[in-house]
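Chemist: using only what follows, build the 3D model:
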Amino acid sequence: MTPTLPPPREPGRYRIGVVCLGNICRSPMADVVLQERLADAGLDDRVEVDSCGTGGWHLGDPMDHRAAATLAAAGYDPSRHRARQYDATWRASYDLLLAMDEQNLADVGGRDGDVDEGRVRLFRDFDPVQPGAEVPDPYYGGPAGFEEVLRMVERTATEIVAQVGQELARP
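Modeler: Coordinates of the predicted model:
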């Protein structure tokens, strides 16, 4: 069963942070796809999406060229991304933090449901095909890995955007 989103911290607005290791492959791909899907749904004026990495190796760098090429081939614009690093302020600033794998989840403090109202989760907790699975890191592989990540991200983003729309429609 797909989990429900935590409520927004600010009524009528929603902030989503996507986290991976270096912020050059998985989380920026999810960031770009989520932003596009939110725009298509007419929610981009009320929903903010950012991405970051738990490591600082790539700070300020653009997206990995293979991730960018995969997105561009699918009609997305990856050009604005610059790598950022996670810090503890993200946990209190975002309505929902989505980690790409279990290690990323642990690096941002895990799932403290009682403390954070379920605000820290795996990205694929919302995947309609395989909920709770990790998004594999394609960095050391070939183009097929990036294409697989994009498919996971697209279907999961569709579910997240639908739920954000429902959450923002609540009185």
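Chemist: hey, let's count contacts and neighbours off CA atoms from now on
Modeler: Noted.
Chemist: and the lengthiest helix in the chain, what's buried?
Modeler: Of all the elements of type helix in the chain, the one with the most residues (DSSP state H) is helix 143-169. Residues 145-147, 149-150, 152-158, 160-161, 163-165, 167-168 are the ones in helix 143-169 that count as buried (16 or more other CA atoms under 10 Å).
Chemist: with stretch 94-106 instead?
Modeler: By neighbour count, and taking 16+ other CA under 10 Å as the criterion, the buried residues in stretch 94-106 are 94-102, 104-105.
Chemist: cool, stretch 33-44 as well?
Modeler: Taking 16+ other CA under 10 Å as the neighbour-count basis, stretch 33-44 is seen to contain the buried residues 33-38, 43-44.
Chemist: quick one: contacts for Arg84?
Modeler: In this structure, Arg84 makes contact with 23, 51-53, 56, 58-60, judged by CA atoms under 8 Å, 6 or more residues apart in numbering.
Chemist: leaving out sequence neighbours, find the closest residue to Asp125.
Modeler: The shortest distance from Asp125 to any residue that is not its chain neighbour, by CA to CA, 6 or more residues apart in numbering, is 4.1 Å, and that residue is Gly132.
Chemist: I'd say that neighbour and Leu105 touch.
Modeler: No: if you go by CA atoms under 8 Å, Gly132 and Leu105 don't touch, sitting 11.8 Å apart.
Chemist: to check against the first, give me the structure of this:
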Amino acid sequence: MVVRVLFVCLGNICRSPMAEGMFRAKVDAAGLTNRIRVDSAATGNWNLGNPPHRGTQQVLTKHGIDYSQMRARLIGTDDFGDFDYVIGMDGSNMQDLEALQPADSTVVLKKLMDFAQDETQSDVPDPYYTGNFDETERLVSAGCDGLLRAVREKFDI
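Modeler: Next comes the predicted model:
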């Protein structure tokens, strides 16, 4: 079985591609590349087809993560059937996702920070507006660590 994880933010150029890349790197480091599939998407359509924001590119480059194939895309109702986890970055993303989620969906729909241990912050602030890519990187990394732990426990991998 392949576990499928989708990260979602507003524009799919800052937080969700950062989470996609960092989570994929953690999955690879754990030797689970063939067991966990990762993607990202947007709730808004402003940046469709665009690569990650230069601030996210810098974070991913620092970690040796290739983002060359990443392009912003819009989440659709089919994603709720195609993925096991749909992970939003903040409360606003979650409201949008809950409104889009089909009634018969069995996807795990949570915020990334729900998985972060010892974090008091419940949302990952959008660095497009804050300019603080370092804070976003720290929070995304903590959330991805917790999410990987949760996936490994749930699926015994």
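Chemist: picking that back up, now distance to Arg119 of structure 1 and secondary structure too, for the buried residues of stretch 94-106 of structure 1, in TSV please.
Modeler: Written out in TSV, the entries for the buried residues of stretch 94-106 of structure 1 read as follows (distance: CA to CA, whole Å; DSSP: H, G, I helix; E, B strand; the rest coil):
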residue	distance to Arg119 of structure 1	secondary structure
Tyr94	8	coil
Asp95	6	coil
Leu96	5	strand
Leu97	6	strand
Leu98	8	strand
Ala99	11	strand
Met100	14	coil
Asp101	15	coil
Glu102	15	helix
Asn104	14	helix
Leu105	11	helix
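Chemist: out of those residues, which comes closest to Tyr14 of structure 1?
Modeler: The shortest separation between Tyr14 of structure 1 and any of the buried residues of stretch 94-106 of structure 1 is 6.2 Å, and it belongs to Asp95 (by CA to CA).
Chemist: what's the counterpart of that closest one in structure 2?
Modeler: Taking TM-score structural alignment, the alignment pairs Asp95 of structure 1 with Asp84 from structure 2.
Chemist: how about Ile24 of structure 1?
Modeler: In structure 2, the residue paired with Ile24 of structure 1 is Ile13, using TM-score structural alignment.
Chemist: quick one: the strands in structure 2?
Modeler: Taking DSSP state E as the criterion, structure 2 carries its strands at 3-9, 36-42, 85-88, 108-111.
Chemist: ranking these by burial, who's on top?
Modeler: Highest mean neighbour count among these (mean count of other CA atoms under 10 Å): strand 85-88, with a mean of 26.
Chemist: superposed on structure 1, where does that one end up, distance-wise?
Modeler: In this overlay with structure 1, the average offset of strand 85-88 of structure 2 from its partner residues is 0.6 Å by mean CA distance after the TM-score superposition for structure 1.
Chemist: can you list the helices and strands that that strand packs against?
Modeler: In terms of contact count using 3 or more CA pairs under 8 Å, 6 or more residues apart in numbering; DSSP states H and E, strand 85-88 of structure 2 is assigned the packing partners strand 3-9, strand 108-111.
Chemist: could you export these as CSV, including distance to Ile65 of structure 2?
Modeler: Compiled in CSV, those are given as follows (distance: least, CA to CA, whole Å):
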stretch, distance to Ile65 of structure 2
strand 3-9, 16
strand 108-111, 23
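Chemist: of those, which is nearest Ala72 of structure 2?
Modeler: With CA to CA as the measure, strand 3-9 is the member of these nearest Ala72 of structure 2 (10.2 Å).
Chemist: about what we covered before: between Gly132 and Leu105 of structure 1, which contacts overlap?
Modeler: Taking CA under 8 Å, 6+ apart as the contact rule, Gly132 of structure 1 and Leu105 both touch Leu122.
Chemist: thinking again about what came up before, output the contacting helices and strands for the longest helix of structure 1.
Modeler: When contacts are defined as 3+ CA pairs under 8 Å, 6+ apart, helix 143-169 of structure 1 sits against helix 26-40, helix 65-73.
Chemist: which stretch among these comes nearest Gly110 of structure 1?
Modeler: Counting by CA to CA, Gly110 of structure 1 lies closest to helix 26-40 out of those; the figure is 17.0 Å.
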